[in-house]
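Asks: sequence? don't have it. structure:
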């Protein structure tokens, strides 16, 4: 079984981001970049499927600038077999990403596509669902457990009411949640081996995908600073301030 794992380059989760001077986006200059944490969980699950003898090949794919190859190499150091880099300097919306991934899937014909449920920069939680719809493939989101049962895939999902288990045929799209697994650290020998693994670079034109501009960012601004709290001496004073100052009651 071939597993396709899309990954995204994001600012490291431990880094505090800041808005650039012209308020057009986040200033990424000199910031540490990393694989999106949810995507890293998807890579780990694919590697575990391969170690269990279920998966035969793991292909990682990313859409982004040339520097994003660093994240593909990291994924290959974790256990992926080869990488595909769709090179572009444009900031693409989830629908455009899904169309590009569909083109890759049509070529690769993977039996399972594993994605992170969302990226920590956009927080859209849309790409996996859009890809499944475009590819007309069954999908399961927010996966906390994935099991192959014969020709079917059993996925335990995290929902508001608890856990839900769904069974679906392959090929399928699965987006993973935090509790699915804990990603491993790449060992030095594997990091060195990853440098020699195949990495194919293609452009949007090479894939023959026509993309449109679906939305426009008007302004990016940091959240307002939190104001200092006020101590009150009684419940009556608290109610008075909530009513007359905060105006929430």
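Replies: Great, that's in hand. The model shown is predicted, which means the values in this text are computed figures rather than measured ones.
Asks: could you use CA atoms for every contact and neighbour count after this?
Replies: Will do.
Asks: gap between residue 204 and residue 86?
Replies: 7 Å (Cα to Cα, to the nearest Å).
Asks: compare those two and say which is more crowded by neighbours.
Replies: residue 86 (26 against 15; other Cα atoms under 10 Å).
Asks: tell me the buried residues in the strand ranked longest in the chain?
Replies: Using DSSP state E to define each element, the chain has its longest strand at strand 139-149. For strand 139-149, a neighbour-count test (16 or more other Cα atoms under 10 Å) marks 139, 140, 141, 142, 143, 144, 145, 146, 148 as buried.
Asks: ok, then the element right after that strand?
Replies: strand 152-159 (DSSP states H and E).
Asks: show me what that next one is packed against.
Replies: strand 139-149, strand 162-169 (3 or more Cα pairs under 8 Å, 6 or more residues apart in numbering; DSSP states H and E).
Asks: how near is the nearest residue to residue 17 once chain neighbours are set aside to residue 16?
Replies: Closest residue to residue 17 apart from its sequence neighbours, by Cα to Cα, 6 or more residues apart in numbering: residue 26 at 6.7 Å. From residue 26 across to residue 16, the span is 11 Å (Cα to Cα).
Asks: ok, residue 202 next?
Replies: Distance from residue 202 to residue 16, by Cα to Cα: 32 Å.
Asks: quick check: residue 157 touching residue 142?
Replies: Yes - Residue 157 is in contact with residue 142 according to Cα atoms under 8 Å; the separation is 5.3 Å.
Asks: I figured residue 243 hits residue 237, correct?
Replies: No - Residue 243 is not in contact with residue 237 according to Cα under 8 Å; the separation is 9.8 Å.
Asks: element containing residue 3, please.
Replies: Using DSSP H and E, residue 3 falls in strand 2-6.
Asks: and residue 30, by the same measure?
Replies: Under the criterion DSSP H and E, no helix or strand holds residue 30.
Asks: so residue 26 and residue 16 - more neighbours on which side?
Replies: Neighbours of residue 26 and residue 16, each counted by other Cα under 10 Å, are more numerous for residue 26; the result is 17 against 8.
Asks: how close does that one get to residue 222?
Replies: For residue 26, the distance to residue 222 (Cα to Cα) stands at 9 Å.
Asks: quick one: common contacting residues for these two?
Replies: Counting by Cα atoms under 8 Å, 6 or more residues apart in numbering, the common neighbours of residue 26 and residue 222 are 18, 19.
Asks: who touches residue 234 in this structure?
Replies: If a contact means Cα under 8 Å, 6+ apart, then residue 234 has no contacts.
Asks: return the distance of it relative to residue 241.
Replies: Residue 234 is 11 Å from residue 241, by Cα to Cα.
Asks: this is the other structure I want to compare:
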């Protein structure tokens, strides 16, 4: 069974985000970029499944500008067998377009499982996994904190995090799974594997070759920084606190 893992190139989580002067978006020039942390978790889970002989091949796929090949090299260094890059140039690719591209890749590769991070830390949309499952008409296990594959029965048992705690579901393969933070701890790529990754295959497509039109009903009007937090105050008694909550904050 093949496992397809979608990975996204985002601004590194440790970088302080800066808004562009024209407020059209976030500054990405000369900024450190890396693989989305949730995508790292998805890749790690796929690699563990392969190591447990539940899968024969792990394929990484990324959609975006030419620099996405760097993210794919990271996935290959972690242990992915090969990679697919869909070059969207400088176009902004929104979740529905990503889902349509992933559907096209799935139809080409015929994987038994598609794994994605539950969301990307740049836009926090949390939509792509659900959309691609709907387009493929595949069952889905979102926000997975534990996954167990049964190869013989072609079933995946997914423990997922919900508002009320944990929910365990059983889904037939092929399926879509989106990963949550507590699923695993991603491995570091070793130097020998980084060197080996340079010779691994990255197959390239364009959205046009996959017959997907990059369009969106979303329009970004303006991006602004959150308001600065006001300084707090130290109060001398509970009575003074209650007075301010009642008469100034008006929350009581």
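Replies: Happy to help now that I have it. These numbers were taken from a predicted model, which means no experiment stands behind them.
Asks: post the TM-score for the overlay when you can.
Replies: Superposed pair, TM-score by TM-score structural alignment, normalised by the length of structure 1: 0.96. Supporting alignment: 249 aligned residues with a Cα RMSD of 1.2 Å.
Asks: what comes up buried for stretch 41-51 of structure 1?
Replies: Buried-residue list, stretch 41-51 of structure 1, by 16+ other Cα under 10 Å: 41, 42, 43, 44, 45, 46, 47, 49, 50.
Asks: what sits against the second one?
Replies: I take that to be residue 42 of structure 1. 5, 114, 115, 116, 175, 176.
Asks: those in strands, which ones?
Replies: Mapping the contacts of residue 42 of structure 1 onto strands (DSSP E) picks out 5, 114, 115, 116, 175, 176.
Asks: and which of those residues is nearest to residue 62 of structure 1?
Replies: For these, the closest approach to residue 62 of structure 1 (Cα to Cα) belongs to residue 5, at 8.7 Å.
Asks: neighbours around the closest one, how many?
Replies: Based on other Cα under 10 Å, the number of other residues close to residue 5 of structure 1 is 28.
Asks: and stretch 108-127 of structure 2, end to end?
Replies: 22 Å.
Asks: what lies in contact with that stretch?
Replies: Contacts of stretch 108-127 of structure 2 (Cα under 8 Å, 6+ apart): 1-8, 10-11, 13, 36-43, 46, 95-96, 128-129, 142-143, 173-180.
Asks: and the buried ones among these, selectable in PyMOL?
Replies: Buried members of the contacts of stretch 108-127 of structure 2, defined by 16+ other Cα under 10 Å, are picked up in PyMOL with:
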select buried, resi 1+2+3+4+5+6+7+8+10+11+36+37+38+39+40+41+42+43+46+95+96+128+129+142+143+173+174+175+176+177+178+179+180
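Asks: tell me the secondary structure for whatever residue of structure 1 lines up with residue 217 of structure 2?
Replies: Residue correspondence, TM-score structural alignment: residue 217 of structure 2 in this structure matches residue 214 in structure 1. Following DSSP: H, G, I helix; E, B strand; the rest coil, residue 214 of structure 1 is assigned to coil.
Asks: please tell me I have it right and residue 214 of structure 1 contacts residue 91.
Replies: No - Residue 214 of structure 1 is beyond contact range of residue 91, at 11.4 Å (criterion: Cα under 8 Å).
Asks: any idea what residue 204 of structure 2 aligns with in structure 1?
Replies: Matched by TM-score structural alignment, residue 204 of structure 2 corresponds to residue 201 in structure 1.
Asks: report how many residues lie close to the closest residue to that match other than its chain neighbours.
Replies: Excluding the flanking residues, the one nearest residue 201 of structure 1 by Cα to Cα, 6+ apart is residue 85, at 4.7 Å. Residue 85 of structure 1 is flanked by 20 other residues according to other Cα under 10 Å.
Asks: just say helix, strand or coil for residue 85 of structure 1.
Replies: Going by three-state DSSP: residue 85 of structure 1 is strand.
Asks: circling back: helices or strands up against the longest strand of structure 1?
Replies: Using 3+ Cα pairs under 8 Å, 6+ apart, strand 139-149 of structure 1 is in contact with helix 127-135, strand 152-159, strand 172-176.
Asks: the second one against structure 2, how far on average?
Replies: It refers to strand 152-159 of structure 1. Mean deviation of strand 152-159 of structure 1 relative to structure 2 after superposition (mean Cα distance after the TM-score superposition for structure 1): 1.2 Å.
Asks: what range does that strand cover in structure 2?
Replies: Counting by TM-score structural alignment, strand 152-159 of structure 1 corresponds to residues 155-162.
Asks: please apply the same query to the last one.
Replies: With the alignment judged by TM-score structural alignment, the segment of structure 2 matched to strand 172-176 of structure 1 spans residues 175-179.
Asks: repeat for the first one
Replies: Taking TM-score structural alignment as the measure, structure 2 aligns residues 128-136 with helix 127-135 of structure 1.
Asks: what are the contacting residues of that stretch?
Replies: 95-96, 98-100, 102-103, 116-119, 139-140, 142, 175-178.
Asks: distance from that stretch to structure 1 after superposition?
Replies: Looks like 0.4 Å for stretch 128-136 of structure 2 (mean Cα distance after the TM-score superposition for structure 1).
Asks: ok now that stretch, how far from the chain's centre?
Replies: On the basis of Cα atoms, centre = their mean, to the nearest Å, stretch 128-136 of structure 2 sits 13 Å off its chain's mean C-alpha point.
Asks: how about stretch 113-125 of structure 1?
Replies: 3 Å.
Asks: list the buried ones in it?
Replies: For stretch 113-125 of structure 1, the neighbour count (16+ other Cα under 10 Å) marks 113, 114, 115, 116, 117, 118, 119, 120, 125 as buried.
Asks: got those as TSV, with distance to residue 195 of structure 1 columns?
Replies: Shown next, in TSV, are these (distance: Cα to Cα, whole Å):
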residue	distance to residue 195 of structure 1
113	24
114	23
115	23
116	24
117	28
118	27
119	26
120	27
125	31
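Asks: quick one: what's aligned to residue 244 of structure 2 in structure 1?
Replies: Match for residue 244 of structure 2 (TM-score structural alignment): residue 241.
Asks: confirm that its match sits in a strand.
Replies: No - under three-state DSSP, residue 241 of structure 1 falls outside any strand and is assigned helix.
Asks: how many other residues sit next to the residue nearest to it when sequence neighbours are not counted?
Replies: Using Cα to Cα, 6+ apart and skipping the chain neighbours, the partner closest in space to residue 241 of structure 1 is residue 247 (7.8 Å). Applying other Cα under 10 Å, we find 9 residues neighbouring residue 247 of structure 1.
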